[in-house]
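Q: Next one to model:
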Amino acid sequence: MSLRKLPEIKAFARPQSFQWDAPSEVLAKWAETPKAAAEEGDTVVSILDVIGEDWWSGTGVTAKRVSAALRSIGPKDITVRINSPGGDMFEGIAIYNLLRGHQAKVTVEVLGWAASAASIIAMAGDEIRMGLGSFMMVHNAWGVVMGNRHDMRDAADLFDSFDSALADIYEARTGAKRAAIVDMLDAETFMSASEAVAQGFADIVDKDLAAPAEGGTGQSRASARDHLDVLLARQGVPRAERRRLLREASGTRDAADPQDTPGAVLDIAAARQLLATMKA
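A: You can find the predicted model right below:
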């Protein structure tokens, strides 16, 4: 188990009418930074993408993948490297619980961003180290809800439960007063490395932590998708719809099609037409 007495968060039933995503302004900042990590050892778990699976590209960090990595490593001390804008709260909580239950020391290194659902994951660290120039962001549960007025009322009640669970995690890890944590979540609080340490969300600013390194052509393609994804998010387009539009802009077929090409380069003309349509 974790060396710290961290709370386990009970699993919620995933509402089918909800869609989860990272806030658009965080996606924008994260999309501007390289995603690749420095050299990794066999006891490193990398969380360098959006939380939750992207069914179009096959990317994204899921509890299933983290669980497989932990099984492969076994009961050894591990390092979890994070550079993520967040994403699916349910996956974030599941990954937090997996790391919390690891049978040895968990050291978290924030290389760039630990925002939204990624900040939940970071709280599972027995030691949390922030790299120079890194940031952490915490906020209330955020998502898109579809349905009638009854669905909306039910959603508000569910969001209260989600926010309470998040506050439980942050309160236990930081030692801060509950009211202070709630205020931070309500305000959608961004913290620099030193601010995160001062607030109890991290333990040390590590000047030796390497910033993410530039990747190759594959990363450039992913970066183009990321930037377009951000623009669509700022227009209020839900994540599922953004993935459909991005598939069209890339000239790919349905994600279930075995001939689909996840790494396809975006068709610039199609992308511009897509954005023009959104702005119209």
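Q: okay, CA-based contacts and neighbour counts for the rest of this
A: OK.
Q: what ranges do the strands span in the stretch 51-200 of the chain?
A: 78-84, 106-115, 127-131, 135-138, 143-145, 189-192 (DSSP state E, counting those that start in this stretch).
Q: Please identify the most buried of the ones you listed.
A: With neighbours defined as mean count of other C-alpha atoms under 10 Å, the strands of the stretch 51-200 of the chain peak in mean count at strand 106-115, which reaches a mean of 27.
Q: before we move on, back to that, which one, of the strands of the stretch 51-200 of the chain, ends up nearest to residue 58?
A: strand 78-84 (16.1 Å; C-alpha to C-alpha).
Q: Who are the packing partners of that closest one?
A: Counting contacts by 3 or more C-alpha pairs under 8 Å, 6 or more residues apart in numbering; DSSP states H and E, strand 78-84 is packed against strand 44-47, strand 106-115, helix 117-122.
Q: Any chance of TSV for the ones you listed, columns distance to residue 240?
A: Listed next are these as TSV, based on distance: least, C-alpha to C-alpha, whole Å:
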stretch	distance to residue 240
strand 44-47	22
strand 106-115	21
helix 117-122	18
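Q: Ok, which of these comes nearest residue 201?
A: helix 117-122 (8.7 Å).
Q: related to what we said a few turns ago, can you say which of the helices and strands packed on strand 78-84 is nearest to residue 268?
A: Across the helices and strands packed on strand 78-84, closest to residue 268 is strand 106-115 (C-alpha to C-alpha), at 28.2 Å.
Q: returning to that earlier point: any chance of CSV for the strands of the stretch 51-200 of the chain, columns distance to residue 40?
A: CSV is the format used below for the strands of the stretch 51-200 of the chain (distance: least, C-alpha to C-alpha, whole Å):
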stretch, distance to residue 40
strand 78-84, 9
strand 106-115, 12
strand 127-131, 16
strand 135-138, 21
strand 143-145, 33
strand 189-192, 25
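Q: wait, what's in contact with the most centrally placed residue in the chain?
A: Taking C-alpha atoms, centre = their mean, the centroid of the chain lies closest to residue 86, which sits 1.9 Å from it. Residues near residue 86 by C-alpha atoms under 8 Å, 6 or more residues apart in numbering: 21-22, 50-51, 92, 114-119.
Q: Please pick the buried ones from the residues you listed.
A: 21-22, 50-51, 92, 114-119 (16 or more other C-alpha atoms under 10 Å).
Q: Nearest to residue 221 among those residues?
A: residue 50 (15.8 Å).
Q: Ignoring the adjacent residues along the chain, who's closest to that closest one?
A: residue 60 (5.1 Å; C-alpha to C-alpha, 6 or more residues apart in numbering).
Q: what's near enough to touch the nearest residue to residue 209 once chain neighbours are set aside?
A: Sequence neighbours aside, residue 131 is the residue nearest to residue 209 in space, at 5.1 Å (criterion: C-alpha to C-alpha, 6+ apart). Applying C-alpha under 8 Å, 6+ apart, one finds that residue 131 lies in contact with 109-112, 193, 205-211.
Q: One more sequence to fold, the one below, so I can look at both together:
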Amino acid sequence: MSLRNLPKIKAFDRPDGVQWDAPTDVLSKWALSPQAAEADDPRTISIYDQIGEDPWTGAGMTAKRVAGILRSIGSVDVTVNINSPGGDFFEGLAIYNLLREHPAKVSVRVMGYAASAASIIAMAGDEIEMGMGSFFMIHNAWGVAVGNQHDMRATAEVLAPFDQAMSEIYEARTGQKKSDVVAMMDAETWISSGDAVKKGFADSVTDRANIEASASAPSAVIAKRKLDSILASQGMPRSERRKMMRDISSGTQDATAPVTQDADISAGLSQLIQTMKK
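A: Now for the predicted structure:
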């Protein structure tokens, strides 16, 4: 169990009609961030992708994958490296619970961004270390829903318990007043490494390079991330973005064809698509 007195969050039933996603502003920042190298230590869990499974590519970090890694690691200390824009809050809370219940020490290292659902995962650390220039970002649960006014009200009711759960986690881990935590979530707050230590979101800041082993991601990876953030900014749901990128990668999407019906995509989009195909 956690060495800290962290709340266990009850398992939620996955709500119908809501598509979880990372906020578009976070996606755009994360898209250009370096890609950390995989750790050699078998006791290290590397979370360098969005939270939640990508149904088209199989990428993304899920609770099922983390559970499998923890089983293989056994009852020994574990390190969790994070550089993620967040994503599926349902999966993020489940991963938090898994790490909280791990019988040995959990050390978290924020290597770039621990945003949205990824910030919840980070809170499970008995010790949290942040690299210079790294950030937390906390906000209210973010999802996409379609429907009439009754559907929208129902969605708000669905999201409210997630906000409550997150505020309880932040409050317990940081020692901040509940009202202050809620205000930060309402405002979508970016927290730098130094400020995170002051506010209790982290325990220390390291001057070690926050991304190890590589200065930049491969061009195809950067292209995929940029395309994802552009399409997200145009309001395209995550599931549709993933299908489009799968089609592009397999060569079935015409790079010159419109990719949205109602929005203009930047002039560089075709170039991004061509880079992804290489």
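Q: hmm, back to that, who are the neighbours in contact with the residue nearest to residue 50 of structure 1?
A: 49-54.
Q: can you check residue 103 of structure 2 too?
A: 1-2, 75-76.
Q: still on that earlier bit, please identify which of the helices and strands packed on strand 78-84 of structure 1 is closest to residue 241 of structure 1.
A: Going by C-alpha to C-alpha, the one of those nearest residue 241 of structure 1 is helix 117-122, 20.7 Å.
Q: if you line the two up, which stretch of structure 2 does the closest one fall on?
A: Under TM-score structural alignment, helix 117-122 of structure 1 corresponds to residues 117-122 of structure 2.
Q: where does that stretch sit relative to the chain's centre, distance-wise?
A: 7 Å (C-alpha atoms, centre = their mean, to the nearest Å).
Q: Ok, stretch 60-74 of structure 1 next?
A: For stretch 60-74 of structure 1, the gap between its own C-alpha mean and the chain's C-alpha mean amounts to 15 Å (C-alpha atoms, centre = their mean).
Q: Report the buried residues of that stretch.
A: Buried, per 16+ other C-alpha under 10 Å, within stretch 60-74 of structure 1: 60-63, 66-67, 69-70.
Q: and if you look at stretch 228-244 of structure 2?
A: Those would be 228-233, 236-238, 241-242, 244, for stretch 228-244 of structure 2 by 16+ other C-alpha under 10 Å.
Q: ok, so of these, who is nearest residue 97 of structure 2?
A: Distances from residue 97 of structure 2 to the buried residues of stretch 228-244 of structure 2, taken by C-alpha to C-alpha, are shortest for residue 238, at 24.8 Å.
Q: I'd guessed that closest one sits against residue 229; true?
A: No - between residue 238 of structure 2 and residue 229 there is no contact under C-alpha atoms under 8 Å: 10.0 Å.
Q: Could you pull out the helices in the stretch 1-150 of structure 2 for me?
A: Along the stretch 1-150 of structure 2, counting by DSSP state H, counting those that start in this stretch, helices occupy 24-31, 63-73, 89-100, 117-122, 149-174.
Q: so which of the ones you listed is the most packed in?
A: helix 117-122 (a mean of 30).
Q: what's the average distance of that one to structure 1?
A: Mean deviation of helix 117-122 of structure 2 relative to structure 1 after superposition (mean C-alpha distance after the TM-score superposition for structure 1): 0.2 Å.
Q: helices or strands up against that helix?
A: Using 3+ C-alpha pairs under 8 Å, 6+ apart, helix 117-122 of structure 2 sits against strand 78-84, helix 89-100, strand 106-115, strand 135-138, helix 149-174.
Q: Mind putting these into a markdown table with distance to residue 269 of structure 2?
A: Below are these laid out as a markdown table (distance: least, C-alpha to C-alpha, whole Å):
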| stretch | distance to residue 269 of structure 2 |
| --- | --- |
| strand 78-84 | 23 |
| helix 89-100 | 29 |
| strand 106-115 | 25 |
| strand 135-138 | 28 |
| helix 149-174 | 32 |
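Q: Ok, which of the ones you listed comes nearest residue 271 of structure 2?
A: strand 78-84 (25.0 Å).
Q: can you list contacts of the closest one?
A: The contact list for strand 78-84 of structure 2, computed with C-alpha under 8 Å, 6+ apart, reads 30, 36, 43-51, 104-115, 118, 122.
Q: coming back round to it: ok, the contacts of residue 60 of structure 1 in structure 2: which stay?
A: Of the contacts of residue 60 of structure 1, the ones still in contact in structure 2 (both residues aligned by TM-score structural alignment, their matches' C-alpha atoms under 8 Å) are 49-54.
Q: which one of those residues is nearest residue 173 of structure 1?
A: residue 51 (20.7 Å).
Q: does that closest one really touch residue 94, like I thought?
A: No - here residue 51 of structure 1 does not reach residue 94: they are 10.7 Å apart, not a contact under C-alpha under 8 Å.
Q: wait, what's in contact with the nearest residue to residue 22 of structure 1 once chain neighbours are set aside?
A: Closest residue in space to residue 22 of structure 1, ignoring its immediate chain neighbours: residue 87 at 4.3 Å, by C-alpha to C-alpha, 6+ apart. Counting by C-alpha under 8 Å, 6+ apart, residue 87 of structure 1 touches 20-22, 50-52, 116-118.
Q: Could you rerun that using 6 Å?
A: Listed by C-alpha atoms under 6 Å, 6 or more residues apart in numbering, the contact set of residue 87 of structure 1 reads 21-22, 50-51, 117.
Q: what do you get for residue 51 of structure 2?
A: So residue 51 of structure 2 contacts 60-61, 86-88 (C-alpha under 6 Å, 6+ apart).
Q: now for it: what does it line up with in structure 1?
A: Under TM-score structural alignment, residue 51 of structure 2 pairs with residue 51 in structure 1.
Q: Residue 198 of structure 1 versus its match, what's the distance?
A: Residue 51 of structure 1 is 26 Å from residue 198 of structure 1, where distance means C-alpha to C-alpha, to the nearest Å.
Q: Tell me if I'm right that residue 117 of structure 2 and residue 91 touch.
A: No - taking contacts as C-alpha atoms under 6 Å, residue 117 of structure 2 lies outside contact range of residue 91: 8.0 Å.
Q: Run a quick check on residue 174 of structure 2 versus residue 200, I expect a contact.
A: Yes - counting by C-alpha under 6 Å, residue 200 is a contact partner of residue 174 of structure 2 at 4.1 Å.
Q: before we move on, the earlier item: any chance of the buried ones among the contacts of residue 86 of structure 1 in a markdown table, with distance to residue 181 of structure 1 too?
A: Below are those laid out as a markdown table (distance: C-alpha to C-alpha, whole Å):
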| residue | distance to residue 181 of structure 1 |
| --- | --- |
| 21 | 22 |
| 22 | 20 |
| 50 | 24 |
| 51 | 23 |
| 92 | 18 |
| 114 | 17 |
| 115 | 15 |
| 116 | 14 |
| 117 | 16 |
| 118 | 17 |
| 119 | 13 |
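Q: Okay then, goodbye and thanks.
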